[in-house]
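Visitor: Need the 3D shape of this:
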Amino acid sequence: MSGFLIAGSAQRLSLRNFLINRGLRIVPALAVDIVVCSLIIGPIITVVYHADYFTDPRFFKYFLNIVGWIHYELPGVFQDNPSQRVNGALWTVPWEIFCYIIMSFLMVTAIVKTRYKLLAVTAAYIVIGLIVQKMPYLFPGSIKPIARFLFMSRGSQLITAFMMGIVAFQFKAVIPHSRWLFAAACLVCVVAIVTLDSRAVESVINRPIVITSLVYITVFIGLTEVPIPAFFRKGDYSYGVYLYHDPFLQIWISSFPTVFLYPKYGALALYLVGLPSALAVAVLSWHFIEKPILGLRKKFSFIAQVRGVEDGNQAGRGSNIRPVAVKS
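Guide: From the prediction side, this is the model:
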């Protein structure tokens, strides 16, 4: 969805202002999350002495997450959980940074403004991925690991989704906003989940179908006018939920393992208490960190000076987007 949401600003803004806007949206809240996990949650949860905790190399390395160099563990934290990762969701951060590098290239070359060139670049990325998967012998041994990482790894599917999101934005005027297409896309995803294992669903050969369906589903829902509770109209809490949901799920598991690791129903109970906990912190993150920081865009962007930084759940999220032309 991020490719779709930021494509508009990528066409309006200079590269400098675009990168400043993205940095202000991503980095401050991420930095606060890292500080909260390492300096508040960690010392409370850890099973090692605080003197050992604060001198352990893993404690210092955890702050590298702020710049996208991901480290998952803090000393003695969640040691008895099935996973010792403090925040497993951070694996997407380096890939998001890479997507912004790709967008920078598309902006400098003006490809982002030319729909068919953009479509060709996206198709080329998918085709190269298929070649890497099906004909790896075409690549020298030294290049093969890099090619697999860029085109076949788990994170590379985020690049595919990002590129398809930009394409969807460029073609939004001609893509039907259809309930039937939405139902068909949902059916494709359900069939993929039921009939394929996770590795097959994420494989390069299935990405054009599965990710295209997911992009359509996401954009359709995002552009469909549905009643939104007043609470959620007060801010954009999605990024905060992304940052804090995993640490809070881990906290609940660590505190009540017999409840939340119970077969069948434990996972449901975990999400019933974990997500509201993360949402509560996300609300604080938006109103005290993210929203004030986004106000700084006025100092850098002429467009922001003219329009003002928007309040509500579309701030910083490309809220000028309108539904596609054809509805059925």
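
Visitor: C-alpha from now on. contacts and neighbour counts both.
Guide: Will do.

Visitor: Tell me which residues are up against the host helix or strand of Ala280.
Guide: Using DSSP states H and E, Ala280 falls within helix 265-285. Identification of contacts with helix 265-285 by CA atoms under 8 Å, 6 or more residues apart in numbering yields 29, 235, 237-241, 244-245, 248-249, 252-253, 259-261.

Visitor: Let's see which of those end up in strands.
Guide: Nothing among the contacts of helix 265-285 maps onto strands, per DSSP state E.

Visitor: Please generate a structure for the following sequence too, so the two can be compared:
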Amino acid sequence: MRLDKDKLVPILEMMGYGTLNGTDVWKKASQTPGEYVFWGVDFKKNEVFKWVEDHREYDVPGDQTFVELKKLIGSSCEQSGEPDIDEPFADQSKEDCPEGSTGEENASPSYENNATPTKLLDLIHGYVGNDVLEVFGDTGSGKSKFAMALAKEAIAAGKKVFYLDTERNLTEADIAGLKGCEYKYTPVIEEIDSICQKLPAVDVVIVDSIGFPILTSYARLSVKQKGDALLKLIAIFGDMKNWAYKNNGIVVVTNQPESEFNKASNHVLRPFGDKSQFAAKEIWKTEIVDRKPVYTNIRISAFRSRSVGHRTKIADMKISSNGVEVV
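Guide: I've put the predicted structure just below:
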């Protein structure tokens, strides 16, 4: 029996499952911090599975989410007159594998079952789906390194990436490392505004960063000009959110914190941009937790999330001469 994709996808969406660019794998990630687990339906391989660390599991009776997913699929089969799926689909998928293969090497957490893992993309997609993620933090807290790591991972997996650099924090070596990515640099807010209204049809858009071009001139603006600048920032976020919806893509935007000037000592600094922060589905914050001559350890935590509580750890990031590692 074959899974009815047209019938099941709307239900999966309501249950929080999502995919990238209309691929055949629909999944929902675990919201437990530090846990790399997700549940999925693979319409191409005709499978319902749970991904645990590095492989698919097809029968997990003690997992409530997996059981609910199996019941949903089974109910769909009954309504269509097909047999139920009490037995896992593992045997069916192995028929498509080469002799001597278990099939696990073909199972991947990445979109479209790419051979190259997309752990960071999967992490982000599990929280925001096809929407906007804002990452903010103090200067030097790893925002651009995070964006670079995401871009490189997506490129290696065959994804199309557009990288808009507004700060020129990237070195020539960094830019060379983004080979295969559509890269553009401009610090001019009017040009940024124009570009974001006509973003290309790619899989991942990265804007690094959105607040810097305005912050550099903010002190010289009149009150009216400051208001206009913030409205433009909100409009840019709106354009990116619309793009994510229309293109089934992910947008990652880095930003700086608002100014500490005239703030109370107990005030929690938010991302720069006033109401623009509400356009992002998730806001994560980067903070340095340990810095040595040979490495920097950074914590990425939830600042405003629909899935986890404030300051819940999302991931740890280590920056060293060996590159960037996000775990």
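
Visitor: What would you report as the TM-score here?
Guide: Here the TM-score for the pair of chains, by TM-score structural alignment, normalised by the length of the second structure, is 0.28; 159 aligned residues with a CA RMSD of 7.0 Å.

Visitor: sorry, back to before: between the contacts of helix 265-285 of the first structure, which has the most around it?
Guide: Most neighbours among these, by other CA atoms under 10 Å: Tyr244, with 27 neighbours.

Visitor: and the spatially closest residue to it that is not a sequence neighbour, how far is that from Pro247 of the first structure?
Guide: Closest residue to Tyr244 of the first structure apart from its sequence neighbours, by CA to CA, 6 or more residues apart in numbering: Ala278 at 5.3 Å. Separation of Ala278 of the first structure from Pro247 of the first structure (CA to CA, to the nearest Å): 8 Å.

Visitor: and what of Phe182 of the first structure?
Guide: If you go by CA to CA, the gap between Phe182 of the first structure and Pro247 of the first structure works out to 33 Å.

Visitor: Going toward the C-terminus from the longest helix anywhere in the second structure, what's the next helix or strand?
Guide: Under DSSP state H, the helix in the second structure containing the largest number of residues is helix 223-247. For helix 223-247 of the second structure, the following helix or strand on the C-terminal side (DSSP H and E) is strand 250-255.

Visitor: I'd say Val207 of the second structure and Ile250 touch.
Guide: No - the pair Val207 of the second structure / Ile250 is not scored as a contact, 11.2 Å apart, by CA atoms under 8 Å.

Visitor: which one of the two has more residues nearby?
Guide: Comparing Val207 of the second structure with Ile250 by other CA under 10 Å, the one with more neighbours is Ile250, at 28 against 23.

Visitor: Would you confirm that that one contacts Ala244?
Guide: Yes - in terms of CA under 8 Å, Ile250 of the second structure counts as a neighbour of Ala244; the distance is 5.8 Å.

Visitor: Is Ile34 of the first structure in a helix, a strand, or coil?
Guide: The three-state assignment at Ile34 of the first structure reads helix, by DSSP: H, G, I helix; E, B strand; the rest coil.

Visitor: and it, how far is that from Asn17 of the first structure?
Guide: Ile34 of the first structure is 25 Å from Asn17 of the first structure, by CA to CA.

Visitor: okay, those two: which has more neighbours?
Guide: Neighbours of Ile34 of the first structure and Asn17, each counted by other CA under 10 Å, are more numerous for Ile34; the result is 22 against 18.

Visitor: hmm, back to that, and the longest helix of the second structure, what's buried?
Guide: With burial defined by 16 or more other CA atoms under 10 Å, the residues of helix 223-247 of the second structure counted as buried are 226, 229-241, 243-244, 247.

Visitor: Which elements pack onto it?
Guide: Under the contact criterion of 3 or more CA pairs under 8 Å, 6 or more residues apart in numbering; DSSP states H and E, helix 223-247 of the second structure touches strand 132-137, helix 189-197, strand 250-255.

Visitor: Now Arg56 of the second structure: which helix or strand?
Guide: strand 55-57.

Visitor: Quick check: what element follows that strand along the chain?
Guide: As assigned by DSSP H and E, the chain's next helix or strand after strand 55-57 of the second structure is helix 64-80.

Visitor: Who are the packing partners of that following helix?
Guide: helix 5-14, strand 47-52.

Visitor: just checking, what packs against the first one?
Guide: In terms of contact count using 3+ CA pairs under 8 Å, 6+ apart, helix 5-14 of the second structure is assigned the packing partners helix 64-80.

Visitor: Then the shortest one?
Guide: Contact here means 3+ CA pairs under 8 Å, 6+ apart; on that basis strand 47-52 of the second structure packs against strand 37-42, strand 55-57, helix 64-80.

Visitor: And the last one, what's buried?
Guide: What that stands for is helix 64-80 of the second structure. If you call a residue buried by 16+ other CA under 10 Å, then helix 64-80 of the second structure has these buried ones: 65-66, 69-70, 73-77.

Visitor: Out of those, flag the one nearest to Met14 of the second structure.
Guide: Closest approach to Met14 of the second structure among those (CA to CA): Leu69, at 12.4 Å.

Visitor: and that closest one, what is it in contact with?
Guide: Contacts of Leu69 of the second structure by CA under 8 Å, 6+ apart are Val48.

Visitor: Likewise for the one 10 residues further on?
Guide: The contact partners of Gln79 of the second structure, taken as CA under 8 Å, 6+ apart, number zero.
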